[in-house]
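J.: Return a 3D structure for these sequence lines:
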Amino acid sequence: MEATKKLNGKAVGKWLGNNAIIVMMLLVSLIVGIIHPNFFSWNNIVNLFKNVSIRYIIALGISGCLITTGNDLSAGRTAGFAACLACIFAQTTGAAGKFYPDMATLPTWLVFVLVIAICAVIGLCNGLVVSFLRVQPFIATLGMQQVVYGICLVYTGGTPIGSLDKSFTSIAIDNFLGIPLLIWVSLIVAVGFWFLYNKTRHGKYMYAIGGNESAAEVAGVNVAATKIRIYVLASCMFGLAGCLLAAKSGGASVNTAMSYELDAIAACTIGGVSTTGGVSTTGGVGTVPGVLVGVLVFELMKVALQFMNVNSSYTYIVQGLVIIVAVAIDIRKYLAKK
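T.: Okay, the predicted model is just below:
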C-alpha cells in the first residue's frame, strides 16, 4: 500500500513537471476569473474559442512538420498572404479602392478553393526543398517566409484591403446550432487530422519518420513523398486559416498573421508535440487533442494578461519565456527517456 502511494506520488510529480506550463496557466486563469468575473462570461468564452479556432488550424498544420522533427516558419506569412488574396477575391463589386475594379466578387467557396490551391504551391516548394535539396526545414521555411512576405508586399503594394462581401464575412459571424461557424470549421478540421494521424498509412509513416527517419526509410517508407505531403497539407491549413482570419477581421494587410507561426509552435510544444524526435522506441510524438490543449492554454494566457491590464509590450516577453520553457521541458522529457 505504501509502495503504491509512493508510486502514485512519483507519477503525479512527474506529470506536474512535464505539464508545468499547463498547470500554471490554468491556475492563473482561475485567479483572474475570481478577480474579474467577466473572464468566464459566455461572450468572452465564445470570443476565446473563435480565436483558438483559427490558431488551432495553423497549429495542426505545423504539428505534422514538428512530429517529423521539421518545422514551418513560413506559416504566419503564408496565412497573411492567404488573407490578402481572400480579401482581393471577396471584395464587394463597386467598392471604393477595389483592387481589381473590373473583377466581380467571387463566390465564397471559390475564394477558399483558389486561396488554398495557391498556398498548396508554397507548401510544395517547401516540401521539395526539404526532401530533395536536403535543406534543413528551419532554413528552408525561414527563406520561404521572406519570399512569401516579399511577394505579398509587391503584389498588394502594402495597401490594406477591405470592403468585403457580406456572404464572405458571414462565416465569422453566423452560428449553427448556437455555435459559431468558425468553431465548427476547426472541429471538422480536427476530426480530419485525427483520422489522418491515427487511421491512415500517412499517419503511421509520419510518426515513423519522427521516431527514426533512417529506420523508416529502411523499412520501406517513402520519406520524401511523405514529407512533401506534410508540407503541402500544412500550407493548405495556413491558407484556410488566412481566409477565416480575413472574414473575421473584415480585411487584411501584409502584416496580418505576423508571427503566428511562433505561437503555433509554442502551442504544439505545450500540447505535447515533441520537437526533439529521435526516440526510436516511441516514434514521433504528438496528438490532435494535445495540440488543442496547447493552443487553448496559450490563448488563455493572452486573455488573462489583457484582463490584468498588462501592457501589451510585456505580453511578448511572457510569450517568449513560455516558448523557452516549453521547449526546455520537451528536451527534459526526451533526455529522461534515453
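J.: going forward, measure contacts and count neighbours with C-alpha atoms only.
T.: Noted.
J.: In contact with the closest residue in space to Gln136 that isn't next to it in sequence, which residues are there?
T.: Nearest non-adjacent residue to Gln136, counting by Cα to Cα, 6 or more residues apart in numbering: Val130, 6.3 Å away. Going by Cα atoms under 8 Å, 6 or more residues apart in numbering, Val130 touches 136-137, 140, 227.
J.: what helix or strand does Val130 sit in?
T.: Taking DSSP states H and E as the criterion, Val130 maps to helix 108-131.
J.: Following element in sequence after that helix, please.
T.: Sequence-wise, the next helix or strand downstream of helix 108-131 (DSSP H and E) is helix 137-156.
J.: Let's see this one next, to set against the first:
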Amino acid sequence: MSNPALSTGGQHLSTDEKKVLIKSIISKYGIYFVFLGLVLFMSIMHPAFLTVNNILNIIRQVTSIGLIALGVTIIIITRGIDLSSGSVLALVSVIAASLAQNPDWGARMYPALPMLPVVVPIVVGLAIGALCGGINGFFVAKTGIPPFIATLGMMIVARGAAMIYSDGRPVSSLTPEYNFIGQGEILGIPFPVILFAIMAVLCYILLNHTRFGKYVYAIGGNEQAAHVSGINVGKYKILVYILGGVMSALAALVLSARISSGQPGLGNMFELDAIAAATIGGVSHSGGIGTIQGTVVGALIIGVLNNGLDLLNVSAYWQMVIKGVIIVAAVVFDMRKNARKS
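T.: Purely as a prediction, here's the structure:
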C-alpha cells in the first residue's frame, strides 16, 4: 500500500506536517485563490464578464482605487489610517482641472489664468496632495492625535475646500493633453494601467529594497523599539502620509482626465475601497505586515466585485453592505492569523 503522506524531495510528511504546509500555502497564496475563484464565479454568472471590453473597463476603473490603495498600504503598515484620500482626490481634481482648460471655455471661467502647459496642473496637483498628506503626517507625528481623527479632519476640510474652490460645480472642458492621462493608450495599453503598474513597482522597491521600507516595517512592528534603535519615527511618519497624499493626487489626475472633468463630489467613499483593497490584500492593521503585491490583488478583487455586482444588477446600497462585511471579515481573519502566530 502507498503511504498517504506527501512526499517532498524523497521525504515523507506526517499528517501534522501536511496540515502546517497547507495552512502555510493558504496563508501565503490564499488571496490569489480568492481572486481566481471570484473571476470564475462572475464568469459563470454573467457571459459578458470575460469580454475584452469589460476586462479593460475593470482595469481602468481599478487604477484610481489602486493608486490610493498603494499609499494607504504603507500608512497602515505603520499602524496608521487615512480617511482623507477621497476628499484630497476631489480637491486636487478641481484645482488641476482649472489649470488645464481649453482656450475656448477656460478663459471665461478663469479669465485671470493664462493657458498653461499640461505639466503645470500635474505638478500643482501632486504638490497639493503632498501638502495635505504632510499636514496629516504632522498632526499624527507631532501632536499625538490618533490617525483616525487627524485624517477625518482633513477629509472634511479638503471636501469643503473643493466645494469652495469650484463653487460646487464641475470644472470641465479640459485640454486633450490633460485628458490623455486618463484616456490615452500606449501600444494599445491604457495609460492609467501603465501608470498604476509603474507606481506599484516603485512602491514595491521602496518597501522591500530601501532603508525607508525597512524603517516603515520597523515602526509598524514596534514603534518604541524603532525609536530606541535611532529611527526618526516622526520624520518617517510624515513622509509616509506625504506619499499617501501624492498617490491620492495621482488618482485625482487619472480620474478627472478619464471623465474630462474635475468635480468636488469625486472620490466619495474611495477611502473605503482603498482600505478594503489593502486589508483584503493582507495588510495588517496591527502594523508591520503587508505587501504591495497583495494590495494590487486586493484592488483587482474590489474591481471585479464592483463590476460583477453591477452586471448582476445588485443595488449600490447592497454593494456597500457587501464591501463592509468583506472588510470586517478580512480584519477578523488577520487578527486570528496573528493570534495563532503569537
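J.: Per the alignment, name the residue of structure 2 opposite the residue nearest to Gln136 of structure 1.
T.: Alignment note (TM-score structural alignment): Val130 of structure 1 maps to Val140 of structure 2.
J.: do you know how far its match is from Leu70 of structure 2?
T.: Relative to Leu70 of structure 2, Val140 of structure 2 is positioned 19 Å away (Cα to Cα, to the nearest Å).
J.: quick one: which of the contacts of Val130 of structure 1 is nearest to Gly162 of structure 1?
T.: Ala140 (31.9 Å; Cα to Cα).
J.: and Leu133 of structure 1, how far is that from Thr269 of structure 1?
T.: Per Cα to Cα, Leu133 of structure 1 is found 27 Å from Thr269 of structure 1.
J.: Looking only at neighbour counts, state which of the two leads.
T.: Each of Leu133 of structure 1 and Thr269 has its neighbours counted (other Cα atoms under 10 Å); Thr269 has more, 26 against 10.
J.: Where in structure 2 does the helix or strand that one falls within align, residue-wise?
T.: Element membership for Thr269 of structure 1, per DSSP H and E: helix 260-270. Matched against structure 2 by TM-score structural alignment, helix 260-270 of structure 1 falls on residues 270-280.
J.: just to revisit the earlier point, take the contacts of Val130 of structure 1 and map them onto structure 2. Which survive?
T.: Compared against structure 2 with both residues aligned by TM-score structural alignment, their matches' Cα atoms under 8 Å, the contacts of Val130 of structure 1 retain 136-137, 140, 227.
J.: Quick one, which of the residues you listed are buried?
T.: Neighbour counting by 16 or more other Cα atoms under 10 Å classes 137, 140, 227 among those as buried.
J.: Pick out whichever of the contacts of Val130 of structure 1 sits closest to Leu262 of structure 1.
T.: The closest of those to Leu262 of structure 1 turns out to be Pro137 (Cα to Cα; 14.7 Å).
J.: you'd agree that closest one is up against Asp72?
T.: Yes. Counting by Cα atoms under 8 Å, Asp72 is a contact partner of Pro137 of structure 1 at 6.8 Å.
J.: Show me what Phe180 of structure 2 lines up with in structure 1.
T.: Per TM-score structural alignment, Phe180 of structure 2 is aligned with Ser170.
J.: Now do the contacts for its match.
T.: By Cα under 8 Å, 6+ apart, the contact set of Ser170 of structure 1 is Ala247.
J.: So it belongs to a strand, correct?
T.: No. Using DSSP: H, G, I helix; E, B strand; the rest coil, the assignment for Ser170 of structure 1 is helix, not a strand.
J.: The helix or strand where Gln61 of structure 2 lies aligns to what range in structure 1?
T.: Using DSSP H and E, Gln61 of structure 2 maps to helix 52-77. Under the alignment (TM-score structural alignment), helix 52-77 of structure 2 falls on residues 42-67 in structure 1.
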